[in-house]
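**Student:** quick one, fold the following:
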Amino acid sequence: MSRCARIRPAVFFAVIAALLLSTPGTPVLAGHPIDAAFEACRQKAMDTASIGQCTTTARQQWDKELNAAYAALMQALEPGAREALKASERAWIGFRDAEIKFLRERFSTQDGTIWPLVEEAQVVDLTRKRAIQLRCYGKMMDMEGPPDAECP
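**Tutor:** Next up, the predicted model:
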C-alpha cells in the first residue's frame, strides 16, 4: 500500500488546504477577489483534480493581474526606467522558470497526488507576489488614492 493510500481523506484535504493557503512569507490577501474565488472553489472541491483546477484558475488569474500591472507600470515610466523594468521582468521570468523546473524535479519523485498541487500552489504564490510587487511600484509612483495594505 502506498503512503498516500494510507492517509485518510479528511487529513489529506486538510494538508492540501494548509499547503495551498499558508505558504511561508506570503501575505494573506483577505478580500482579494482572486484569492476569495480560489477559496470558494477550493471549499467546493471534492477531489485532487477539482482542487487542481481551482489552483490552475487562480494561477491564470494572477498571471493576468501581473500582466496588467506590468503594462500599467510600463506606461507610467520614463524610457530609461522602462528598459530597466523590461530587463527586470525578463530576469524574473528566468527565475520563475528555473524555480518551476526545480519544483517539478523535486516533486516528480514523490508518491501521491498531492505533489502536483503543491507545485502549482508554489507557482501561484510566485505569480501573486510579482503581481503585487509591480502594482505596488505603480502605486508608489502615482502617490494618489487610498493606501494599499498589500504594499510596503
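**Student:** for the rest of this, base every contact and every neighbour count on C-alpha atoms.
**Tutor:** OK.
**Student:** ok, and for stretch 13-21, which residues are buried?
**Tutor:** If you call a residue buried by 16 or more other CA atoms under 10 Å, then stretch 13-21 has these buried ones: Phe13, Ile16, Ala17, Leu19, Leu20, Leu21.
**Student:** tell me how far the fourth one lies from Gly52.
**Tutor:** Going back to what we said before, that points to Leu19. Summarising the geometry, the distance separating Leu19 from Gly52, computed by CA to CA, to the nearest Å, is 13 Å.
**Student:** same check, this time on the third one
**Tutor:** Here Ala17 is placed at a distance of 12 Å from Gly52 (CA to CA).
**Student:** any idea which element the residue nearest to the spatial centre of the chain lies in?
**Tutor:** Nearest to the geometric centre of the chain sits Val124, at 2.1 Å (CA atoms, centre = their mean). Using DSSP states H and E, the secondary-structure element containing Val124 is helix 114-142.
**Student:** I'd like the structure of this one too, to check against the first:
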Amino acid sequence: MKKWLPVALLLVSGFASAQQQNPIDQQLDQCMNKESTTLGMSKCYDTASKAWDKEMNVQYTQAMKKLTGDPKDKLRSAQRAWLAYRDSWLDASRSYFLSSQGSMAALSVGAQGVSLVRNQALMLQSINKGSCANPGDC
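**Tutor:** As a prediction, the model looks like this:
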C-alpha cells in the first residue's frame, strides 16, 4: 500500500494542476496533441500567442484604467520597454535557432513567444489582482 501512495499523490496533484490550467494553455495542449507536423504545431503556437496577446492587452487596459499619475506612467513605460525586449529576444532567438535547428526553429521560437507573452499577461494580471504570490492567484 505504501508503494502506491506517492503515485496516487502524483496523480492527484497532476489532476489538480490540470484543473487550474488556463484555457489558452489547455487549447494549446489539445492542439499540440492533435498535430504531427512542424507547420501544424507552429500554427498551434501562433494561435496561443495571439490569444495570450489578447489577454495581455485586456490586463494592460484594465491596469491603465485603474492607475493614475506616476504609477500609470511607469507602467506605460515598462510595457513599451517590454514590447521592445520581446521583439529583440525573439529576433535573437530566431537567429540562433535557425542556425542550429533548421526547420525545428519555428517550434522553439513559437514556444518562447507563447511563454514570453503568457508571463507578461500574468504580470499585468498581478497588478489588477494585487498579488501573484501563489500560482493560483494569477
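**Student:** quick check: TM-score for this pair?
**Tutor:** The TM-score (TM-score structural alignment, normalised by the length of the second structure) is 0.79; 120 aligned residues with a CA RMSD of 2.2 Å.
**Student:** one step back: what do Ala17 and Gly52 of the first structure both touch?
**Tutor:** Taking CA atoms under 8 Å, 6 or more residues apart in numbering as the contact criterion, no residue touches both Ala17 of the first structure and Gly52.
**Student:** pull out the buried positions in the helix holding Val124 of the first structure.
**Tutor:** For helix 114-142 of the first structure, the buried set under the neighbour-count rule, 16+ other CA under 10 Å, comprises 114-136, 138-139.
**Student:** repeat that for stretch 94-105 of the second structure.
**Tutor:** Buried-residue list, stretch 94-105 of the second structure, by 16+ other CA under 10 Å: Arg94, Phe97, Leu98, Ala105.
**Student:** farthest pair within those residues?
**Tutor:** With CA to CA as the measure, no two of those lie farther apart than Arg94 and Ala105, at 6.8 Å.
**Student:** Glu105 of the first structure corresponds to which position in the second structure?
**Tutor:** In the second structure, the residue paired with Glu105 of the first structure is Ser95, using TM-score structural alignment.
**Student:** ok, that match to Lys43 of the second structure distance?
**Tutor:** In this view, Ser95 of the second structure and Lys43 of the second structure are 20 Å apart by CA to CA.
**Student:** could you do Leu9 of the second structure as well?
**Tutor:** Distance, Leu9 of the second structure to Lys43 of the second structure, by CA to CA: 35 Å.
**Student:** between the two, tell me which one has more neighbours.
**Tutor:** Neighbour totals were compared for Leu9 of the second structure and Lys43, and Lys43 leads with 19 against 11 (other CA atoms under 10 Å).
**Student:** which bit of the first structure covers the host helix or strand of the more buried one?
**Tutor:** Following DSSP H and E, one finds Lys43 of the second structure within helix 38-66. Mapped onto the first structure using TM-score structural alignment, helix 38-66 of the second structure covers residues 48-76.
**Student:** on average, how far is the matching stretch from the matching bit in the second structure?
**Tutor:** Once the two structures are superposed, the average separation between stretch 48-76 of the first structure and the matching residues of the second structure is 0.5 Å (mean CA distance after the TM-score superposition for the first structure).
**Student:** tell me how far that stretch lies from the chain's centre.
**Tutor:** If you compare the mean C-alpha spot of stretch 48-76 of the first structure with that of the full chain, they lie 8 Å apart, counting by CA atoms, centre = their mean, to the nearest Å.
**Student:** thanks a lot, see you next time.
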